[in-house]
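Participant: sequence and predicted structure below; questions after.
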Amino acid sequence: MIAQQRQSVILQMVRAHGGASVGELAEHLEVSPSTIRRDLNQMDKAGLLQRVRGGGAPEADDLPFPQVAARAADEKDRVGAAAAAMVKDRDVVVLDIGTTCAAVARHLRGRSITVVTASLAVVDELRGDHDVELIVLGGLLRSSYLSLVGALTQQALAQLRADIAFLGTSGLRTDGTVMDSTGTEVPIKHAIRAASERTVLVATADKFPGSGLLPVLPVTDLQAVITTADPSTAPLDTLAGTSTEVVLA
């Protein structure tokens, strides 16, 4: 297989799965890891994908937000309803970026709470609500993700104290590692967790194991996981007896 054909297959795999590791690509294409690394570096320079540690991830423009929002929409709505049930009146709530957190926001309408977010999708859900006090974190706009990122976002979170936060994820590995596909979002997730008394992961069934090449934190560092996945799915089946609650939506 010539390089052009090989890189076409790499691009298809990365786009289909939201990311792929060097090992996965090398095994699928039956070539050496060094060949895959060379291909990924060339494709990154050409703007075809993002070269991330351990593999490749799609360019943001490859995953339009409305298209992602339409996937598993019913499951996201169920997760959103279960998450909203955890919120008490007058709570300060931090909502991460992503389509599942936008579904959480939809179920928080009409509540006497404060919502803090860097997600423009969350802003769209709540901006007309007169009951919710909405605080929008500053930062650099990433239009394809409808999010604000960067040092300003992290600095604002460092000054915040919240009652509960909801984190999104690109995948939850069988070993319990919460993953992300974008390096700029990982420190923001850390800052959200540090700012919140309770941090809850929201993840539909397709996030097991999902995608993403960047580890964020162990799921056992969180207080709960709200999911539509079968409770026998790893790593949910290992969380019994830990301090991390599993809530089935």
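Facilitator: Thanks, I have the structure now.

Participant: okay, CA-based contacts and neighbour counts for the rest of this
Facilitator: OK.

Participant: tell me the centre residue of this structure?
Facilitator: Nearest residue to the geometric centre of the chain (CA atoms, centre = their mean): residue 169, 2.7 Å.

Participant: by residue count, which strand of the protein is the longest?
Facilitator: Secondary structure assigned by DSSP state E gives strand 196-203 as the longest strand of the chain.

Participant: quick one: contacts of the next helix or strand after it?
Facilitator: Sequence-wise, the next helix or strand downstream of strand 196-203 (DSSP states H and E) is strand 214-218. For strand 214-218, the surrounding residues in contact (CA atoms under 8 Å, 6 or more residues apart in numbering) are 52-53, 176-183, 186, 189-190.

Participant: buried subset of those residues?
Facilitator: 52, 176, 177, 178, 179, 180, 181, 182, 186, 189 (16 or more other CA atoms under 10 Å).

Participant: of all these, which comes closest to residue 237?
Facilitator: residue 176 (10.3 Å; CA to CA).

Participant: list the contacts for that closest one?
Facilitator: Counted by CA under 8 Å, 6+ apart, residue 176 has contacts 218, 219, 220, 234, 235.

Participant: again, only using 6 Å
Facilitator: By CA atoms under 6 Å, 6 or more residues apart in numbering, the contact list for residue 176 reads 218, 219, 235.

Participant: the residue lying closest to the last one once chain neighbours are set aside: neighbour count?
Facilitator: When you say that, I think you mean residue 235. Closest residue in space to residue 235, ignoring its immediate chain neighbours: residue 174 at 4.9 Å, by CA to CA, 6 or more residues apart in numbering. Counted with other CA atoms under 10 Å, the neighbours of residue 174 add up to 15.

Participant: and residue 174, which of the three is it?
Facilitator: Of the three states, residue 174 takes coil according to DSSP: H, G, I helix; E, B strand; the rest coil.

Participant: so how far is the first residue of stretch 222-231 from its last?
Facilitator: 17 Å (CA to CA, to the nearest Å).

Participant: enumerate the positions of it that are buried.
Facilitator: 222, 223, 224, 225, 226, 227, 228, 229.

Participant: returning to what we had before: so of the contacts of strand 214-218, which ones are in helices?
Facilitator: Judged by DSSP state H, the subset of the contacts of strand 214-218 located in helices is 186, 189, 190.

Participant: what's the closest of these to residue 131?
Facilitator: residue 189 (26.4 Å).

Participant: which stretch of helix or strand covers residue 153?
Facilitator: Going by DSSP H and E, residue 153 is in helix 151-158.

Participant: quick one, that helix and strand 196-203 angle?
Facilitator: Helix 151-158 and strand 196-203 are oriented at 120 degrees to each other (axes from the mean of the first three to the mean of the last three CA atoms, to 10 degrees).

Participant: ok, structure two:
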Amino acid sequence: MLQHVRHAEIMQRVRLAGATSVRDLAAQLGVSPSTIRRDLEILDRDGTLTRVRGGALASEGASADLDDDLPFAGVASPGERDKDAVAARAARLVRDGDVVLLDIGTTTVRLARHLSGRRVTVVTSSLAVVDVLRGDPAVELLLLGGMLRRAHHSSLVGVLTEEALRQVSADRVFLSASGVRPDGQVTDSTIAEVPLKRAMMVAAGQVVLLVDRHKFPGNGALRVCGPEELDVVVTNDGADEPTVRTLTAAGAQVLLT
């Protein structure tokens, strides 16, 4: 496992649990305890976590930086107005009769609420999206199969999910992300979700990225895609202007709300 990928996994596990041990991390990631100790020393120097004897603690305020990597119930309130504005604007891109892919994430769940009552087909691996739309007779709802991840928005991921996407032809996909770097690179922090996002992009005719203004630059050690692979980016007024210009120069339509 590459070091930056391993660091992303360590940060995620420490932030979710609040504290963890060297022994547990080594077993979970399949590396030696000495490797984990070196990783924790680096992350402690960076201020990402706090190194303690035998393990690590989440740094004060670290949970506020995670957003889409936290369990869904823990992120329903921060930045709610910005996220809902992004979701409402994104819903205006959907036409009756469209087939849309909804990624895992808090903003895509809000988008699902804005699609309620619409004559559309929604394809997703997010059980949170399913909970929003399961009782809506107007929406045709298709759930992708896969491995259940209970702690992360109750979603389905893995090779079965990606294989199911090979059978899907959607008009557009609405992606979430942990951040957008100044060079326009879209990043995420969760190893299991990155291949799924890429598979969704392949299955859709149009790629729409939903990121509130706080995701500039956001966080995430894993590359999802470059700016040239995005068709539309929906964000808020106040998003980092140089990054917005980079996205526009790469060919993406940036919609501010």
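Facilitator: Done, it's in. Keep in mind the model is a prediction, meaning the values are calculated, not measured.

Participant: so which bits of stretch 142-154 of the first structure are buried?
Facilitator: Applying 16+ other CA under 10 Å to stretch 142-154 of the first structure flags 145, 146, 147, 148, 149, 153, 154 as buried.

Participant: for those, which one is nearest residue 210 of the first structure?
Facilitator: Using CA to CA, residue 145 is the member of these that lies nearest residue 210 of the first structure, at 17.6 Å.

Participant: that closest one and residue 68 of the first structure, how far apart?
Facilitator: Taking CA to CA as the measure, residue 145 of the first structure falls 10 Å from residue 68 of the first structure.

Participant: with residue 122 of the first structure instead?
Facilitator: Residue 122 of the first structure is 15 Å from residue 68 of the first structure, by CA to CA.

Participant: what about those two, which has more around it?
Facilitator: residue 122 (28 against 14).

Participant: skip the chain neighbours and tell me the closest residue to the equivalent of that one over in the second structure.
Facilitator: Using TM-score structural alignment, the partner of residue 122 of the first structure in the second structure is residue 129. Leaving aside its sequence neighbours, residue 129 of the second structure sits nearest to residue 109 (CA to CA, 6+ apart; 5.2 Å).

Participant: what about that neighbour, helix or strand, and which?
Facilitator: helix 106-115.

Participant: about what we covered before: kindly reformat the contacts of residue 176 of the first structure as TSV containing distance to residue 243 of the first structure.
Facilitator: Formatted as TSV, the contacts of residue 176 of the first structure follow (distance: CA to CA, whole Å):
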residue	distance to residue 243 of the first structure
218	12
219	10
235	14
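
Participant: what subset of the residues you listed is buried?
Facilitator: Listed as buried from the contacts of residue 176 of the first structure are 219, 235; burial here means 16+ other CA under 10 Å.

Participant: that's a strand at the residue nearest to the centre of the first structure, yeah?
Facilitator: No - Residue 169 of the first structure: not assigned to a strand; according to three-state DSSP it is coil.

Participant: how about it, what does it touch?
Facilitator: residue 180 are the contacts of residue 169 of the first structure under CA under 6 Å, 6+ apart.

Participant: would you mind measuring from it to residue 189 of the first structure?
Facilitator: Distance from residue 169 of the first structure to residue 189 of the first structure, by CA to CA: 10 Å.

Participant: cool, and residue 48 of the first structure?
Facilitator: Using CA to CA, we find residue 48 of the first structure at a distance of 26 Å from residue 189 of the first structure.

Participant: before we move on, what about residue 136 of the first structure?
Facilitator: 16 Å.

Participant: which residues does the counterpart of residue 140 of the first structure in the second structure contact?
Facilitator: In the second structure, the residue matched to residue 140 of the first structure (TM-score structural alignment) is residue 147. When contacts are counted by CA under 6 Å, 6+ apart, residue 147 of the second structure touches 156, 157, 158.

Participant: ok, back up a step: mean distance between the helix holding residue 153 of the first structure and the second structure after superposition?
Facilitator: Its aligned residues in the second structure lie a mean 0.6 Å from helix 151-158 of the first structure after superposition (mean CA distance after the TM-score superposition for the first structure).

Participant: that helix maps to which residues in the second structure?
Facilitator: By TM-score structural alignment, helix 151-158 of the first structure lines up with residues 159-166 in the second structure.

Participant: check which element follows the lengthiest helix in the first structure along the chain.
Facilitator: Across the first structure, the longest stretch assigned as helix under DSSP H is helix 3-17. Remark: after helix 3-17 of the first structure, the chain's next helix or strand is strand 20-21, criterion DSSP H and E.

Participant: hang on, the earlier thing: counterpart of the residue nearest to residue 129 of the second structure in the first structure?
Facilitator: In the first structure, residue 109 of the second structure lands on residue 102 (TM-score structural alignment).

Participant: what of residue 244 of the second structure?
Facilitator: Aligned partner of residue 244 of the second structure by TM-score structural alignment: residue 236.

Participant: can you give me the distance of the closest residue to that match other than its chain neighbours to residue 6 of the first structure?
Facilitator: Nearest in space to residue 236 of the first structure, with sequence neighbours left out and distances taken as CA to CA, 6+ apart, is residue 246 at 7.1 Å. Noted for residue 246 of the first structure: a distance of 41 Å to residue 6 of the first structure, by CA to CA.

Participant: tell me which of those two has more neighbours.
Facilitator: Neighbour totals were compared for residue 246 of the first structure and residue 6, and residue 246 leads with 19 against 16 (other CA under 10 Å).

Participant: my read is that that one contacts residue 227, right?
Facilitator: No - at 7.6 Å, residue 246 of the first structure does not count as touching residue 227 under the criterion of CA atoms under 6 Å.

Participant: list the residues that contact both of those two?
Facilitator: With CA under 6 Å, 6+ apart, residue 246 of the first structure and residue 227 have no common neighbours.

Participant: now stretch 185-202 of the first structure: which residue numbers in the second structure?
Facilitator: Using TM-score structural alignment, stretch 185-202 of the first structure pairs with 193-210 in the second structure.

Participant: understood, closing this out.
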